[in-house]
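Make a model of this:
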Amino acid sequence: MPKRILNRVNATLERWLPEQRLFLKSETATRFLRLRPLTQALVLGVSGLVFLWSVIVTSLLFIDGISSGSGREQAVLSQAAFEARLDALARERDRRAAEALAAQNRFQLALDQVSRMQSQLLSSEERRRELETGIDVIQTTLRSTMTERDDAREALAKAQGGGAKTATLVARADDMASTVDLLSTALSDTAKQRDVASRAAEDAKLETEQIALEKRLLEERNDEIFTTLEGAVEVSMAPLDKMFKNAGMNPDQILSQIRKGYSGTGGPLMPISLSSKGMGDLNGDADRAGGILQKLDEMNMYRIAVDKLPFALPLYGGFRFTSPFGYRWGRLHAGIDLAGPVGMHVHAPADGTITAAEWENGYGNVIKITHQFGVSTVYGHLSKIRVKVGQKVSRGDWIGDTGNTGRSTGPHLHYEIRVGGAPINPMTFIKASKDVF
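Predicted coordinates for the structure are as follows:
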């Protein structure tokens, strides 16, 4: 840069940064260093850039530490939320089953009442018919008796002469009056019984209509309960199906294998054998209830399968992803690298059996776990191994510590997932469970 331009720049900056001199005194001489305005400006600029870079890097590290530290808590909260969701659904299922059973009991009582009222109606009708028949028989007998009596009296009157004829007429009139009184009394009693039977029939009709209305309301409530349960189960099952499919696993095959190991029936999941709609609709309700119970059973099987497949991360925070799955420098990097300080706890992401816990070239201290459904996991570069070969571990168990052993450029965990012996991207399982847990 020409000296003329430097002098002009220094003259411009001198208003804010006047020239400074730093004196250095020794025993024999005194010297000084001249700090021109441009030099001071460069020093201040470089210092400001260094300070700004330090602030940015510190902020990034602080934010990364906060987000990583909350990862374990998020995983625990997600797991607790999933279990609470299943428990709430189970309680709702039990409550709906209890309501359905109570409705079935009430309907059965209503049917019994209808049956008793029908029996009373039949009995009343039968008594009415018997009374009508009895009245007809009484009237016929009375007419026959009166005819015979009149004939006998006429014969007696003829035998006794004319004086007895008047007495016969008087007696005959008295008998007729007595007969009329008897018939009036019998007809009055019959009418009263008929009125009682009619009122009983009307009451039975009204009660039958009321019972029919209650039955329709019970049927509608029953349908509402089934619809609610079916919707809740469908909403809960969809994310689980999607999770296993996104992880490349066949849900039907997984459920089949889980069901073989957890067979047996009984308890609250026994099929419902009664219906509030009567015997005619029993099969329809039983099919719907059976479908709901089957879905709940599948959900429980999924819950078991989740613990047996590596959907969880082996580290619970305080780490960062440094190397993805794929080819690197011409060679396959068969897993992902999770960088963090030496000594971080490594946890089993699923239930399984330890098949290797040893030193292996390249991996350093390595642990291998065999899970169900042909899935296995590998944990490399560990500083310490805390399990033994043949040991069974559960999801979340502490199996080792992160380290820097083997071919490693810094402390981290090398994490692999293998299906049928072939390595796959662990992020397939991790991302598949992101929207579920």
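
use CA for all of it now, contacts and neighbours both
Noted.

Now do the longest strand along the chain: everything it contacts.
Secondary structure of the chain per DSSP state E: the longest strand is strand 375-385. Contacts with strand 375-385, where a contact means Cα atoms under 8 Å, 6 or more residues apart in numbering, come from 309-310, 342-343, 357-358, 363-371, 399-408, 411-421.

change it to 7 Å
Strand 375-385 is touched from outside by 343, 357, 363-370, 399-406, 413-420, with contacts defined as Cα atoms under 7 Å, 6 or more residues apart in numbering.

can you tell me which of those residues are in helices?
Among those, DSSP state H puts none in helices.

Could I have the buried ones of the residues you listed as ChimeraX selection syntax?
The ChimeraX selection below is limited to those of these classed as buried (16 or more other Cα atoms under 10 Å):
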select :343,357,363,364,365,366,367,368,369,370,399,400,401,402,403,404,405,406,413,414,415,416,417,418,419
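
Just to be sure, residue 354 is in a strand?
Yes. Looking at residue 354 with DSSP: H, G, I helix; E, B strand; the rest coil, it is inside a strand.

To compare with the earlier structure, here is another sequence to fold:
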Amino acid sequence: MRTRLAITTHAILERFFPERRLFLKSDTDTRFIRLRPSTQLFAYAGASAIVAWAIIATAILLMDSIGSGSFREQAKRDQILYQERLNALSLERDSRAEEALAAQQRFNAALKQVSAMQSELLASETRRRELETGIEVIQSTLRDTMKERQDAKIALAALQTQSEAGTGDGTAPSGGDVPVSFMADALAKTAEERDQVLANAQTALNMASDLELELSLVHEQNDQIFRQLEEAMTISVAPLDKMFRSAGMPTDSIIEQVRRGYSGQGGPLTKLSFTTRGEDDPSADQLRANKILNQMDLLNLYRIAAERAPFASPVKSAVRYTSGFGYRRDPKTGGRRMHNGSDFAGSTGTNIYATADGVVTHAGWQSGFGRLVIIKHDFGIETRYAHNSRILVKKGQRVSRGDHISDMGNSGRSTGTHLHYEVRVNGTPVNPMIYIKAARNVFEEQNQRAVAQNDR
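The predicted structure follows:
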């Protein structure tokens, strides 16, 4: 028996979907198909669902097409901006290279000038010592001459006394004319020698005064050169120290490690000296010169360490930064996963360069990474270059910063042509952009300081 609910439902359906018959007539027979209200309801619902699906699918396709167009336009704009930025960075790099070369030339010229000033200073001090010795000899001769003159005066007085005593009337004897004439000639000669000695002494004192003035000018020039060298050392060392600290690298231990690796010597270390006296206590100029030499050594150690750390970008062509370090939505599965590097998308075959000196520890296929290059650097640092289309180095090969090691590709677990670049410190992944940005900020700061110094 039909229930009351079924009867009520059928009555409602009859109101909206009355029963219909579809007649099918042939030459010999006529048949019909009965369309009940429930059948019509199912047919209507199915047709409505198909129409709704078609509308939604069409809307999705239109939205996707519009979004794809906007995304492509945005990608083109980003690529143009990135290309302009790369061109600007290239110009800045070239200008920094020229400024560094000019600074090196100025530094070499300053060192040559310091060396010339040191030679002049040594010669001046030698001449001063000779003049002091000459003055002492002249003064000694003058004292001896004055003593001889005084003795001659005493002897002349004694002879005059004896002559007066012998004559009794105050007239000199006939034989007394010879010694008196001789003593007069000796006194005149002595006075002439005394005047010459006094003139020579005055000349020597004038020369000594001139040498002291020249020596003071040399000291002033040396002081100016020292100030320029000290300022140049400060400008050169401070940014490199900041670059290492920005990357979270302990500068003290790194410099000590580099110093131990470059500690070979071929002879005793002697102090820089500006004098021929050989005093044990260093002068102020010696201390300043030794300090500059120590800063030059520190600058050289920083440069060696910078070459051995990945302070550079692995790509120099126009690329797009598509993914950074950290958690992200996985491009394959859509889940949230950790991304241990940075992705740079570009065209197939784009050159990839080593970011620091090191040794290749892996050059081949690895699951997920595709064609992978791993380079081991100093200070426990390791860099990885994944998804390559071609590898140009071999395992065990030593490479330098800027060497072409591979070409960009789409191998391994990848959705498109790009470079996956990793930096690991003691096996732990770190953000590669820390090193790239640290070097970039330091170079920009050096450029600004050089421009400010040139303006002054």
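
quick one on the thing from earlier: look up the counterpart of the next helix or strand after the longest strand of structure 1 in structure 2, residue range please.
Following strand 375-385 of structure 1 in sequence order, the next helix or strand is strand 392-393 (DSSP states H and E). Per TM-score structural alignment, the counterpart of strand 392-393 of structure 1 in structure 2 is residues 398-399.

swap in stretch 21-37 of structure 1?
Mapped onto structure 2 using TM-score structural alignment, stretch 21-37 of structure 1 spans no residues at all.

What is the end-to-end distance of that stretch?
Stretch 21-37 of structure 1 has its terminal residues 11 Å apart, counting by Cα to Cα, to the nearest Å.

Ok, stretch 383-398 of structure 1 next?
13 Å.

hmm, back to that, for the longest strand of structure 1, what is the distance to the chain centroid?
35 Å (Cα atoms, centre = their mean, to the nearest Å).

what residue lies at the spatial centre of structure 2?
With distances taken as Cα atoms, centre = their mean, residue 240 lies nearest the centre of structure 2, 4.8 Å away.

so how far is residue 73 of structure 1 from residue 322 of structure 1?
According to Cα to Cα, residue 322 of structure 1 stands 22 Å off from residue 73 of structure 1.

Now do the helices in the stretch 101-250 of structure 2.
For the stretch 101-250 of structure 2, applying DSSP state H, counting those that start in this stretch gives helices covering 177-246.

quick revisit: mean offset of the longest strand of structure 1 relative to structure 2 (after superposition)
Mean deviation of strand 375-385 of structure 1 relative to structure 2 after superposition (mean Cα distance after the TM-score superposition for structure 1): 0.9 Å.

so how far is residue 248 of structure 1 from residue 423 of structure 1?
Distance, residue 423 of structure 1 to residue 248 of structure 1, using Cα to Cα: 13 Å.

Which one of those two is surrounded by more residues?
Shown here are residue 423 of structure 1 and residue 248; by other Cα atoms under 10 Å, residue 423 has more neighbours (19 against 14).

Structure 2: which residue goes with the more buried one?
Using TM-score structural alignment, the partner of residue 423 of structure 1 in structure 2 is residue 429.

Equivalent analysis for residue 345 of structure 1, please.
Counting by TM-score structural alignment, residue 345 of structure 1 corresponds to residue 351 in structure 2.

so what's the nearest residue to that match once chain neighbours are set aside up against?
Of all residues not flanking residue 351 of structure 2 in the chain, residue 407 sits nearest, at 4.9 Å (Cα to Cα, 6 or more residues apart in numbering). Residue 407 of structure 2 makes contact with 349-352, 388-391, according to Cα under 7 Å, 6+ apart.

and the gap between residue 407 of structure 2 and residue 435 of structure 2?
The value you get for residue 407 of structure 2 to residue 435 of structure 2, if Cα to Cα is used, is 22 Å.

try residue 371 of structure 2
Residue 371 of structure 2 sits at a distance of 24 Å from residue 435 of structure 2 (criterion: Cα to Cα).

Looks like residue 372 of structure 1 contacts residue 306 (just checking).
No. Using Cα atoms under 7 Å, residue 372 of structure 1 is not in contact with residue 306; the gap is 10.7 Å.

Tell me the counterpart of residue 158 of structure 2 in structure 1.
Aligned by TM-score structural alignment, residue 158 of structure 2 pairs with residue 140 of structure 1.

my bad, residue 131 of structure 2
Aligning on TM-score structural alignment places residue 131 of structure 2 opposite residue 113 in structure 1.

What strand or helix carries the match of residue 423 of structure 1?
Here residue 429 of structure 2 sits within strand 428-430, counting by DSSP H and E.

Off-centre distance for the next helix or strand after that strand?
As assigned by DSSP H and E, the chain's next helix or strand after strand 428-430 of structure 2 is helix 432-455. How far helix 432-455 of structure 2 lies from its chain's middle: 8 Å, per Cα atoms, centre = their mean.

Could you pull out the buried residues of helix 432-455 of structure 2?
Neighbour counts over helix 432-455 of structure 2 (16+ other Cα under 10 Å) mark 432-444, 446-447, 450 as buried.

do the same with stretch 180-193 of structure 2
In terms of neighbour count (16+ other Cα under 10 Å), stretch 180-193 of structure 2 has its buried residues at 180, 183, 187, 190.

ditto for stretch 235-250 of structure 2
Across stretch 235-250 of structure 2, burial judged by 16+ other Cα under 10 Å covers 236-237, 239-244, 246-247, 249.

Those into CSV, with extra columns for distance to residue 81 of structure 2?
Formatted as CSV, these follow (distance: Cα to Cα, whole Å):
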residue, distance to residue 81 of structure 2
236, 32
237, 33
239, 28
240, 29
241, 31
242, 29
243, 26
244, 29
246, 27
247, 27
249, 32
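
Return the closest of the residues you listed with respect to residue 32 of structure 2.
residue 247 (85.9 Å; Cα to Cα).

Now for that closest one: which residues touch it?
Residue 247 of structure 2 sits next to 434-435, 438 when contact means Cα under 7 Å, 6+ apart.

which one of the residues you listed sits closest to residue 95 of structure 2?
In terms of Cα to Cα, no member of the contacts of residue 247 of structure 2 lies closer to residue 95 of structure 2 than residue 438, at 18.8 Å.
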